[in-house]
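J.: sequence unavailable; structure follows:
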């Protein structure tokens, strides 16, 4: 892999008249020739602001055509894109800015005032500017030059800037294409935020493929479903909660080839809904540090094994470790990922970088199993493991058994402090099953120490914005239940 020309410039020559970008809200579209001219002007503006190859450019803006142009413009001049979460409070934004070394910050109109209050660098409007574009020479940086830095807090709660190189992004795009397939008429609907890898990836990948990315101004299930039909969308990236709402909204278009779910584990009951409705769901296990997908299941795999995330993508290897020792297939341990999509580390944080990398690759902090057939089963975070009476209990194993009960729609399993056993297994259940019925159901299916000692019921599981079960809220509800029983 030699010097890496920016994707839009490449597509200007190979497919200038192909549709590159479609604004679903305004129903506007750009060919690659038109997008190339817009990217060139944006890159000239950045150059006039003093942004140079290797410089870090912050962006505080909603995802849309303007954001996409900046993504490609930073690549064109060899700068590093640093998207910021628009929902964060000013204090949280300042914490992230302290982790990086921006030379300028672009802000969308709704966020301009906040940007000026937090930034110690020049702040420029994303949409319009008095700054005239300057002449510049496009930079074709080496593959391992940083292209983007995305923030993650992991289990520590402290923000860390994940460095992703051109090699990471291109390798991820290629591996994803091998798993999902790519067709010239593809249109990838992307309602996810560009400050997350799941939202940024379709913008970059579609340009690499020479296909079209469809960007809505916001996510509303009804409007999104109309967009899927109106624009004959072939693929969509969503978190599980979004897909659930889309299923509630109506029927999917026949054009849809894949519905890629990530950002949180895909509940088996959602996979069952997709099978019943004929929706081509592709559950995914991935993370920022691997430029998105690690493993992805095709629909038939997902329907047959809804508790698994499919097999690793091309060029990616996943192992389960016990400490520093690789485990045999089928044994649970910490998942470790290696391959060309894996980050080079965290910017300005060599201590954390050294801690998470070992001889077998990047230590994810996720507890999981590499099955004998190579598929991945994620059990949760290593820190979520319940230790009761000296025995390890993996919450996902208990939840899987509980979900087999016909009257259980969903459940979450956590540990609570116990004066005798250290921790006890507890479950929050959605469904019509009774506590007595669940206790009887677990006999013969779970070892005694794995059976929930506290069971509570709810109309729905509390979830985070991304659709992940909010385990702290689950613990609080179960703790309240325990206190009432004492």
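T.: Sure thing, it's come through. On a predicted model such as this, the values are computed, not experimentally measured, just so you know.

J.: hey, let's count contacts and neighbours off CA atoms from now on
T.: OK.

J.: show residues contacting the helix ranked longest in the chain.
T.: Of all segments of type helix in the chain, defined using DSSP state H, the longest is helix 32-48. Under the criterion Cα atoms under 8 Å, 6 or more residues apart in numbering, residues 8-9, 11-12, 15-21, 69-70, 72-74, 76-77, 131-136 lie in contact with helix 32-48.

J.: what are the buried residues along it?
T.: Neighbour-count burial for helix 32-48, counted by 16 or more other Cα atoms under 10 Å, picks out 32-36, 38-48.

J.: repeat that for stretch 360-379.
T.: Buried residues in stretch 360-379, counting neighbours by 16+ other Cα under 10 Å, are found at 360-371, 374-379.

J.: helices of the stretch 351-486 of the chain, residue ranges please.
T.: Per DSSP state H, counting those that start in this stretch, the stretch 351-486 of the chain carries helices over the ranges 395-403, 435-442, 471-485.

J.: next one for the comparison:
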């Protein structure tokens, strides 16, 4: 693969670059030309790159700013204003790969009408407009922060927080809020916890500039959620549930207050349905469908026909209440079967998060000769094993109570906040 390779609609370009506004503009320009960027962490090792890219067959790999500048200059018909672009698909993000080989999520080339519908759907839901200033605090190669940044530029707004040293630093983010007065921000609960801790020490900045603060990626502790609602303007805070493959729900915090723990109802244009075991299926509009690149068998497993149209699942489990609000129970791959009883780690984690001495927790199963699997809990915080054992004895049935406790300084997480259970 050489830098001067000819690119055509449908081709793929791997981007292993630090985040910047120019990065987002390049992604938009590639998509407008029908070329699919594959955003990846520039810190990947050679082994990781080979593992991920081997199955995606990129026509070009871009690793330096000089290569990116040269590529941007070669893309035909790129207007000066990103708002004049029409992306013909979504970036080919890859699944996290924590439970197997990462898979490329391929939206396919969209016709003009479907491409316009893709842009309009995000704009209508999140209200992107020319006055928006999107503060990016998450790695831009991940799907959610890139989606919010792209939506902002396409609406004529601007993006801040990218053109600096990079990395999550609460002091830098606080200064950016004070200087740039952003209107929107996507974050994960870990970001909120660190920001709130910093603000407890230095004072809370003026947050009245925000009209939208959306969080996702991991369960949000109750205390963090309530602090978020308290600090930011009324009606500005949201949670959504989605995956690399697609988006399921959106939920205003005011709805969450009425139904604590919910991740909301189906987004417009989508419907939710559950199997008997709780597996969540979601129908989506034509412009939001996908395949796994080069993996037809995995694609077939992810989709099925329903009366409402094709529906996909990523193996998550949940419950729907009478009004259609979804509550998550975790992932099927995380399910623990102990003594023949299904144990959902998320239920145990949510119980433990209510203990004042627990700052963070992850529950997982390990093989056990007597029970099949034994419930284990990794805890960050000041609580001692004896008090947690007594605490869960009062609140959880015997099969759900952790039999083994680990106490850590921090949980292993991806940069989007997901716990790396494979490392636990």
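T.: The structure has been received and is ready for your questions. Please read these numbers as outputs of a predicted model, since none were measured by experiment.

J.: tm score of chain vs chain?
T.: Here the superposed chains carry a TM-score of 0.82, computed using TM-score structural alignment, normalised by the length of structure 2; 398 aligned residues with a Cα RMSD of 3.1 Å.

J.: among the buried residues of stretch 360-379 of structure 1, which ones are in strands?
T.: Here DSSP state E is the test, and these give 361-370, 376-379 as lying in strands.

J.: including distance to residue 54 of structure 1, could those go into TSV?
T.: Converted to TSV, these look like this (distance: Cα to Cα, whole Å):
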residue	distance to residue 54 of structure 1
361	26
362	25
363	28
364	28
365	30
366	32
367	36
368	37
369	39
370	38
376	37
377	39
378	37
379	39
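
J.: and of these, the nearest to residue 396 of structure 1?
T.: residue 379 (4.8 Å; Cα to Cα).

J.: circling back to that earlier point, which of the helices of the stretch 351-486 of structure 1 sits closest to residue 163 of structure 1?
T.: Comparing those by Cα to Cα, helix 471-485 comes nearest, at 28.4 Å.

J.: buried residues in that closest one?
T.: Neighbour-count burial for helix 471-485 of structure 1, with 16+ other Cα under 10 Å as criterion, is recorded at 471, 474, 475, 477, 478, 479, 482.

J.: residue in structure 2 matching the fourth one?
T.: Same thing as residue 477 of structure 1. In structure 2, no residue is equivalent to residue 477 of structure 1 according to TM-score structural alignment.

J.: got the contact list for residue 477 of structure 1?
T.: Residue 477 of structure 1 touches residue 456, counting by Cα under 8 Å, 6+ apart.

J.: now do 10 Å
T.: If you count contacts by Cα atoms under 10 Å, 6 or more residues apart in numbering, residue 477 of structure 1 has them with 428, 456, 457, 458, 462, 471.

J.: repeat for the first one
T.: When the contact criterion is Cα under 10 Å, 6+ apart, the partners of residue 471 of structure 1 are 384, 412, 413, 414, 415, 461, 462, 463, 464, 477.

J.: considering these, which are maintained in structure 2?
T.: Conservation of the contacts of residue 471 of structure 1 in structure 2, assessed by both residues aligned by TM-score structural alignment, their matches' Cα atoms under 10 Å: retained contacts are 384, 412, 413, 414, 415, 461, 462, 463.

J.: now those residues as a markdown table including neighbour count and distance to residue 174 of structure 1?
T.: Formatted as a markdown table, these follow (neighbours: other Cα atoms under 10 Å; distance: Cα to Cα, whole Å):
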| residue | neighbour count | distance to residue 174 of structure 1 |
| --- | --- | --- |
| 384 | 18 | 33 |
| 412 | 23 | 35 |
| 413 | 26 | 37 |
| 414 | 25 | 38 |
| 415 | 26 | 40 |
| 461 | 19 | 36 |
| 462 | 17 | 36 |
| 463 | 16 | 32 |
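
J.: nearest to residue 321 of structure 1 among these?
T.: Set against residue 321 of structure 1, the nearest of those by Cα to Cα is residue 384 (16.3 Å).

J.: can you tell me what the closest one aligns to in structure 2?
T.: Structural correspondence for residue 384 of structure 1 with respect to structure 2 (TM-score structural alignment): residue 334.

J.: could you check how far its match is from residue 137 of structure 2?
T.: For residue 334 of structure 2, the distance to residue 137 of structure 2 equals 28 Å [Cα to Cα, to the nearest Å].

J.: try residue 74 of structure 2
T.: Counting by Cα to Cα - residue 74 of structure 2 and residue 137 of structure 2 are separated by 30 Å.

J.: need the next SSE after the helix or strand that contains residue 114 of structure 2, C-terminal direction.
T.: Using DSSP states H and E, residue 114 of structure 2 falls within helix 112-126. Note on helix 112-126 of structure 2: by DSSP H and E, the next helix or strand toward the C-terminus is strand 133-136.

J.: which bit of structure 1 covers the following helix or strand past that next one?
T.: Later in the chain than strand 133-136 of structure 2, the nearest helix or strand by DSSP H and E is helix 143-154. Aligned using TM-score structural alignment, helix 143-154 of structure 2 spans residues 197-208 in structure 1.

J.: to the chain's geometric centre, what's the distance from that stretch?
T.: Averaging C-alpha positions (Cα atoms, centre = their mean, to the nearest Å) puts stretch 197-208 of structure 1 12 Å from its chain's average.

J.: give the contact list for residue 266 of structure 1.
T.: 239-241, 243, 281-285, 302, 306-309, 467-468.

J.: what does it correspond to in structure 2?
T.: Residue 266 of structure 1 maps onto residue 220 in structure 2, with residues paired by TM-score structural alignment.

J.: tell me the secondary structure for that match?
T.: Look at residue 220 of structure 2: counting by DSSP: H, G, I helix; E, B strand; the rest coil, its state is coil.

J.: stretch 337-344 of structure 2: end-to-end distance?
T.: Span of stretch 337-344 of structure 2 from end to end, Cα to Cα: 9 Å.

J.: er, stretch 276-287 of structure 1 I mean
T.: From its first residue to its last, stretch 276-287 of structure 1 covers 29 Å (Cα to Cα).
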